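[1] The following comprises the amino acid sequence and a computationally predicted model.
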Amino acid sequence: MTHGNGTGVTEFFLLGFADQHRFWHVLFIVFLLIYMTSMLGNTGMILLIKADSRLQTPMYFFLQHLAFVDIWYTSAITPKMLQNFVSENKSISFVGCVMQFWVYGTFGTNDCYLLAAMAVDRYVAICKPLHYSIVMSHTVCILLVAGSYVVGSINSSVHAGLMFSLSFCKSHTINHFFCDAAPILAVSCSDIGMNIILLGVFVGFNVIFTMSVVVFSYVYILASILKVHSMAGRKKAFSTCGSHLTAVTIFYGTFFYMYLQPHSNNSQENMKFAAVFSGIVIPMLNPLIYSLRNNEVKEALKALGKKFF
């Protein structure tokens, strides 16, 4: 590897799950099946929403984009990880490493904002039903989705751009299975103070803002549901946001486990497994959650099945 500034670096080597080398063939098969399920599930969700006129609502508009984002989110890291399981050459070019980080960071941020937009949609549907068609108009939905892509791109572009100014003279081995910010900064011999500050500010703002939107939306939703006297009415109201609440809990629960655990000798290994769950397992779970816990999706699947079979 060429020493000096970031532009002179030719490649990194991804250490991956070096401690699990005896089980690489099992891990390869497991992650391949998860990736294939994720691709089929999310692609199927997109096509199902496009095909069924009953699903042409703001909630499913956001869900369609969530499925699209999850496809890119997991595809940024899974194929390279699968390749490294079966290849002796575990290198990745410097530019490829930065691009992988950019794609992963962009669509990971998109996920946060789409989940927040879906929480707002559920709030308006339950708490302001008479104004739903006005507040959640098609134009508003497009702006919210477009805003998530713009914010995600800006967020990742800032951090990815700063990496080109870093020097890498400590090591060319990244202790991770993909190019995430923390493992890259760990092998730099430059002053990474500004990188860490900006990373904390951007990630902190995105997470706190989107999670605040979700929490406040559900506080109002819960207050509105508690005003409903009939148990059937409450159950119906809860059913409209149960899938989203499940997806949000899994997503943010994994995020906090990754970034808020105390530093220890095992923290890096724990972050790897948390990253597997966040970037590989969750994109597979989302279409399952929304199909198994959503009556409208179930009905659309039944109708599609009757049409073809």
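    All right, it came through fine. Numbers count the residues shown, from 1 in each chain.
[2] C-alpha from now on. contacts and neighbour counts both.
    OK.
[3] Could you pull out the buried residues of stretch 113-123?
    113-123 (16 or more other C-alpha atoms under 10 Å).
[4] Pretty sure Tyr73 sits in a strand.
    No - under the criterion used here (DSSP: H, G, I helix; E, B strand; the rest coil), Tyr73 is helix, not part of a strand.
[5] where do the helices sit along the stretch 51-200 of the chain?
    In the stretch 51-200 of the chain, the helices defined using DSSP state H, counting those that start in this stretch lie at 58-75, 78-86, 94-127, 132-135, 138-163, 181-186, 193-226.
[6] For the fourth one, name the packing helices and strands.
    Using 3 or more C-alpha pairs under 8 Å, 6 or more residues apart in numbering; DSSP states H and E, the elements in contact with helix 132-135 are helix 94-127.
[7] Please compare the first structure with the one that follows:
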Amino acid sequence: MKEGFVLKSRKADADALSKINRYTRREFGADEVYTFSVVLCDNEIDRDCERFSIDALKELAPLFLGKTGIFNHSMQTQNQTARIYDCAVEQDDTRRTKVGEPYCRLVAQAYLPRCEKNADLILELESGIKKEVSVGCAVGKVTCSICGADLKKNGCTHKKGKSYGGQVCCAVLSEPTDAYEWSFVAVPAQREAGVIKSFSADIADAETILKAIASADGEITLTGGQSRALLKQMESLKSEAECGRQYRRELEKSFVKFAGLSQPDLPAETLRRVAAGMSAEDLKCFESAYRKKAEELLPLTPQLAGAKRKESGGNAEFKI
């Protein structure tokens, strides 16, 4: 489950207020804040046939501290509603997941100020209208539950949702690198209710990012640093591509020149069309072959180049 739900609200005690006031600019009292618990995610296989590992849930707990609750993953200031001040993993040893693990869920404590602006939201929370949530986070590793293949890089032949030897195939999300936000959503089963697929911070080359994009099933987001890294890679690729195009143009000209010298009955325009349709490897091969043939038929040494003369005897260096 990458989507969760709001639990019962409760009045903030001294410990909760101490944690809340780490995020406020002044000290707030118990009557000034509304607090509630929210299940963010768990280790059960969800509707997308994905699940968090237990270790991933434990690693996500500190990452979600201080993160803002918003609406529908819309990352705009006016959509900020509440903030997480505490987060921990709860384990239920009486319940097992579909893969046989003890059921674990990530439960956060959130707060929002009691004010006129938030009155309607508090009422919706109390009445259960605003209840479903989903999380936005980045994971560094996505593996196949059947064979352990890295699905962010290479993938495998197993299909999510299908059973293999009595075991349901799913993608295991682990090694979280960041937690962006958590959102109130109307229908968690929709695509926006899932984990917003992203990339680990150390991915900086275009090839790896493109492989990750190709293997992703849902939405994809990039951090600012990753976006800049991708743009830098693309600029570098543009420069290299231009060098490659220039090299090919010179290679085509050379091919047409030497092929024309070797086979003068072939029109230059025909040779240019042939060159344009060749791969770079074939073009280089033919250019080299025609160059050798042209040199055999017509020596390419300039006519005015001085020929070496062998002289013997004294004063040879003074002869014209």
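    The structure has been received and is ready for your questions. Because the structure is predicted, anything quoted here is derived from the model rather than measured.
[8] And the TM-score between them?
    Scored against TM-score structural alignment, normalised by the length of the first structure, the superposed chains reach a TM-score of 0.23; 123 aligned residues with a C-alpha RMSD of 6.6 Å.
[9] Going by distance to Val276 of the first structure, which of the buried residues of stretch 113-123 of the first structure wins?
    Set against Val276 of the first structure, the nearest of these by C-alpha to C-alpha is Leu115 (19.9 Å).
[10] so what's the closest one closest to, chain neighbours aside?
    Nearest non-adjacent residue to Leu115 of the first structure, counting by C-alpha to C-alpha, 6 or more residues apart in numbering: Val248, 6.8 Å away.
[11] how far away is that neighbour from Val207 of the first structure?
    12 Å (C-alpha to C-alpha, to the nearest Å).
[12] One more: Ala186 of the first structure?
    From Ala186 of the first structure across to Val207 of the first structure, the span is 23 Å (C-alpha to C-alpha).
[13] The helix or strand hosting Gly244 of the second structure packs against which elements?
    Secondary structure assignment for Gly244 of the second structure, by DSSP states H and E: helix 224-262. In terms of contacts (3+ C-alpha pairs under 8 Å, 6+ apart), helix 224-262 of the second structure is packed against helix 206-215, helix 268-276, helix 280-297.
[14] one more time with 6 Å, if that's ok
    helix 280-297 (3 or more C-alpha pairs under 6 Å, 6 or more residues apart in numbering; DSSP states H and E).
[15] contacts for the helix it packs on?
    255, 258-259, 261-262 (C-alpha atoms under 6 Å, 6 or more residues apart in numbering).
[16] Kindly reformat those residues as CSV containing neighbour count and distance to Gly244 of the second structure.
    Formatted as CSV, those follow (neighbours: other C-alpha atoms under 10 Å; distance: C-alpha to C-alpha, whole Å):
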residue, neighbour count, distance to Gly244 of the second structure
Phe255, 25, 16
Phe258, 21, 21
Ala259, 24, 22
Leu261, 18, 26
Ser262, 20, 27
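[17] out of those, who's nearest Thr143 of the second structure?
    Closest approach between these and Thr143 of the second structure, by C-alpha to C-alpha: Phe255, at 49.2 Å.
[18] contacting residues for the closest one?
    Glu287.
[19] go with 10 Å
    Residues near Phe255 of the second structure by C-alpha atoms under 10 Å, 6 or more residues apart in numbering: 249, 261, 271-272, 274-275, 283-291.
[20] so who does Leu7 of the second structure touch?
    36-39, 107-109, 125-126, 128, 131-132.
[21] how much space between Gly108 of the first structure and Ile49 of the first structure?
    Counting by C-alpha to C-alpha, the gap from Gly108 of the first structure to Ile49 of the first structure is 22 Å.
[22] And for Pro79 of the first structure?
    Distance from Pro79 of the first structure to Ile49 of the first structure, by C-alpha to C-alpha: 27 Å.
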